[in-house]
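A.B. asks: Sequence first, predicted model second:
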Amino acid sequence: MHVTVFGGNGEVRPDTESLRTWGEIGLPVEPSDENWWSLGPTGPCGTDSEIHVWSGDGPPTGTPHSDPRWVELWNHVEMRYRRLGDGRLEPLPRRVVDTGMGLDRLVALVQGGRSVYDTDRFRPWRRLLGERWQLDEQLLRMVCDHLRSTVVLLGDGVRPGNTGRGYVPRRLIRRVLTTLWRDDDSRSLSELPDELVTGTLRHFRLPLDTPVRQVLRDEQRRFGDLVRRGRRVLGRYRGRPLTDGDLHYLHDTHGLPGDLVRELHVPG
């Protein structure tokens, strides 16, 4: 293992206490100005310790900053501050430690993989979908991740919709379809193998009678109709770039989301 801690910046001093503590435990440790966690532009934030594990085949070499085979597995965030709207940091009245570990990353490391896509949970997805759809590695990973996540959401009772949690599976499905249809619009989610659906539902102990195929079929039909309508409407805008006003009009009047419009639009 190898640890990195906050090395300081113009606002906050180096986390010398964590540096000393990890060293006393006997782990190699180095400071880094990247060891800072925040919830967003404003809100709770603070320094963190990041625990990395070696994923290479041979003995460990270098550090997490010099060798990508060091994989961050765990971190400890010391919530010491609140970032205000004007950019200033305000000390929190009560400090806490927020700690988290990547379970999928742990599985990958235990199974000797370089990423979560090398685990026994993803290998069947990559193999079977890779045989059906010729995609580069990055797109194949995205399709596997999105479809697997969709199966879990459907099994947990979430149904696609335009608002709330229902928007999550709808976005996932439509991003997959946009990717699949980019090179071949005959591709269909009906090609999703049964063993991937049932295996995922069984693994997460979800109802095996979840109507995954019916939902995917309905969503594909809806999205196909939307794409065809979008192509007709966007024909009026061919040859010129779209403005923000155009995007708002296409969304509010025709129900065309911005990412789909950008995918279909031919500016020149």
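C.D. replies: It's in. All of these numbers come straight from a predicted model, not from anything done at the bench.
A.B. asks: okay, CA-based contacts and neighbour counts for the rest of this
C.D. replies: Will do.
A.B. asks: And R20, which helix or strand is it part of?
C.D. replies: Here R20 sits within helix 16-25, counting by DSSP states H and E.
A.B. asks: what's that helix packed up against?
C.D. replies: strand 2-6, strand 29-32 (3 or more C-alpha pairs under 8 Å, 6 or more residues apart in numbering; DSSP states H and E).
A.B. asks: between those strands, which one is nearest to V158?
C.D. replies: strand 2-6 (39.1 Å; C-alpha to C-alpha).
A.B. asks: Counting neighbours, which bits of stretch 119-137 end up buried?
C.D. replies: T119, R121, F122, P124, W125, R126, L129, G130, L135 (16 or more other C-alpha atoms under 10 Å).
A.B. asks: before we go on, here's another structure to hold up against the first:
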Amino acid sequence: MNTEDVIRTFVEYFEERGHRRTTGSTLLPPPGDPVLFTTSGMHPLTPYLEGRPHPLGNRLVNVQRCLRTTDLEEVGDLTHLTVFEMLGTWSLGDYEGPRSLSWGYELLTEGFGIDPGLLHATVFGGDDQVGLDTASLEVWQERGVPVELTVEDNWWDNGPTGPCGPDSEFFLWTGEGPPRSTPTRDDRWVEVWNHVMMRHRKLPDGSLVPLPQRNVDTGLGLERLASLLQGRTSVFECDVFTPWRRLVPPLWPLDEATLRLVCDHLRSAMVVIGDGVRPANTGRGYVLRRLVRRLLTALWRDDPSRTVGDLPDELFLHTRDHFRQETGLDEVRRVLCEEERRFLGLLERGRQVLARPRFRGPLDEEDFHYLHDTHGLPRELVVNLRQQ
């Protein structure tokens, strides 16, 4: 199954069960939203989870592109991406957790053909405010799926306040031989699908009050699921990265971890630019700038002559078409190349400043502040330059 097959199977399954497909928005939240980028499929639906009627009804399904900077340091491993797509379903005060979990189990085992013996579940074990999620536990026990009870790992919230609730997660065994241990004790169990029973609102003092309606919010990473269904050990080996793995290594010989980071950050930067963001020193523009500088730092580690201007058109077109964007190829390439030239100038200025006698010894906080405020040299860049 390629990713388009996965999307079609997922959406049609839930449409047959009364869900209406919503249009996946861009990475940019609506005006006035304090979050820089959409981080999950539920983010644009927050008002409806809190009780506002949705124009399409109370059963929804969609495919939402997301960006998470919280995972930035983990990009380059087998499972994390900066920009990714999230398959999601919602019950807005309609059905509850057991039905959602039963449908999820059926789709994974019958729709996607996953061996039930390779599944493990986790369930919220209860704390001093909310008890054990017995309804979810019973679903798994009836199907013979092993269950691990946790507390913090199975409680979902989107910040210090707002909608929250216990969740139950599906894990798939990716190791050789029969499954062993549990998801919290063996990382060969890979999280596939999270079902959140969103029933509470967290207040600033940490207390919980009931939401006006009892919701279910589920999220399933498209690239992660596709890689597992395709028998791959890494999200970077699923079909959406096929052109990257074919075209980048002959252009830039890189070790595997660096190849993953460079491909991820380049692809993510293309998507962010395609959604209308331009490099800047604050906000969304700074996230884009940081992505470009991180990939260039990795790219130039072995060969400073490498340039994003060498990238073939196919990678720009593939990314634009996959994410159904309209920004022209030349515009995306122009923004990347301009940012590369700007970074080259900053590096040269940084080397000259750091060569001064004042900065040859250990740097303290006052030095870092001075270098940033006076010369525009961020801490991360200063540290990298001193390591060269």
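C.D. replies: Cool, the structure landed. Predicted model only: the values in this text are computed from it and were never measured.
A.B. asks: returning to what we had before: what angle do the helix holding R20 of the first structure and strand 2-6 make?
C.D. replies: 160 degrees (axes from the mean of the first three to the mean of the last three C-alpha atoms, to 10 degrees).
A.B. asks: contact partners of helix 16-25 of the first structure?
C.D. replies: V3, V5, P28, V29, E30, P31, S49 (C-alpha atoms under 8 Å, 6 or more residues apart in numbering).
A.B. asks: Kindly reformat those residues as CSV containing neighbour count and distance to L189 of the first structure.
C.D. replies: Formatted as CSV, the contacts of helix 16-25 of the first structure follow (neighbours: other C-alpha atoms under 10 Å; distance: C-alpha to C-alpha, whole Å):
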residue, neighbour count, distance to L189 of the first structure
V3, 23, 43
V5, 27, 45
P28, 14, 48
V29, 22, 48
E30, 18, 48
P31, 18, 48
S49, 26, 43
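A.B. asks: any chance of those in CSV, plus distance to P60 of the first structure?
C.D. replies: Shown next, in CSV, are the contacts of helix 16-25 of the first structure (distance: C-alpha to C-alpha, whole Å):
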residue, distance to P60 of the first structure
V3, 13
V5, 19
P28, 12
V29, 14
E30, 15
P31, 19
S49, 20
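A.B. asks: Greatest separation within those: which pair is it?
C.D. replies: Top of the distance list for the contacts of helix 16-25 of the first structure (C-alpha to C-alpha): P28 and S49, 12.3 Å.
A.B. asks: shared neighbours, those two?
C.D. replies: With C-alpha under 8 Å, 6+ apart as the test, P28 of the first structure and S49 both reach V3.
A.B. asks: okay, the buried residues of stretch 119-137 of the first structure in a markdown table with distance to R232 of the first structure and secondary structure next?
C.D. replies: Formatted as a markdown table, those follow (distance: C-alpha to C-alpha, whole Å; DSSP: H, G, I helix; E, B strand; the rest coil):
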| residue | distance to R232 of the first structure | secondary structure |
| --- | --- | --- |
| T119 | 43 | coil |
| R121 | 41 | coil |
| F122 | 38 | coil |
| P124 | 39 | helix |
| W125 | 35 | helix |
| R126 | 35 | helix |
| L129 | 31 | helix |
| G130 | 32 | helix |
| L135 | 28 | coil |
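A.B. asks: got the contact list for F170 of the second structure?
C.D. replies: L119, H120, A121, T122, E191, V192, W193, N194.
A.B. asks: switch to 10 Å and redo it
C.D. replies: 101, 104-105, 108, 119-123, 145, 147, 183, 189-195, 220 (C-alpha atoms under 10 Å, 6 or more residues apart in numbering).
A.B. asks: Residue in the first structure paired with it?
C.D. replies: By TM-score structural alignment, F170 of the second structure lines up with I51 in the first structure.
A.B. asks: just D302 of the second structure next, same as before
C.D. replies: Using TM-score structural alignment, D302 of the second structure pairs with D183 in the first structure.
A.B. asks: you'd agree that match is up against D136?
C.D. replies: No - counting by C-alpha atoms under 10 Å, D183 of the first structure stays clear of D136, with 11.9 Å between them.
A.B. asks: In strands only, show me the contacts of F170 of the second structure.
C.D. replies: The strands, defined by DSSP state E, take in 119-123, 147, 189-195, 220 from the contacts of F170 of the second structure.
A.B. asks: which of those lies closest to R341 of the second structure?
C.D. replies: L220 (38.1 Å).
A.B. asks: What is the most widely separated pair among the ones in strands among the contacts of F170 of the second structure?
C.D. replies: V147 and L220 (19.1 Å).
A.B. asks: if you go through the first structure in chain order, where are the helices?
C.D. replies: Taking DSSP state H, the helices of the first structure run over residues 16-25, 103-110, 123-132, 137-155, 167-183, 194-203, 212-234, 244-254, 258-264.
A.B. asks: Out of those, which is closest to P59 of the first structure?
C.D. replies: That would be, of the helices of the first structure and by C-alpha to C-alpha, helix 103-110, which comes in at 14.8 Å.
A.B. asks: now the helices of the first structure as JSON lines including distance to P91 of the first structure?
C.D. replies: Below are the helices of the first structure laid out as JSON lines (distance: least, C-alpha to C-alpha, whole Å):
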{"stretch": "helix 16-25", "distance to P91 of the first structure": "18"}
{"stretch": "helix 103-110", "distance to P91 of the first structure": "31"}
{"stretch": "helix 123-132", "distance to P91 of the first structure": "46"}
{"stretch": "helix 137-155", "distance to P91 of the first structure": "38"}
{"stretch": "helix 167-183", "distance to P91 of the first structure": "36"}
{"stretch": "helix 194-203", "distance to P91 of the first structure": "44"}
{"stretch": "helix 212-234", "distance to P91 of the first structure": "48"}
{"stretch": "helix 244-254", "distance to P91 of the first structure": "40"}
{"stretch": "helix 258-264", "distance to P91 of the first structure": "40"}
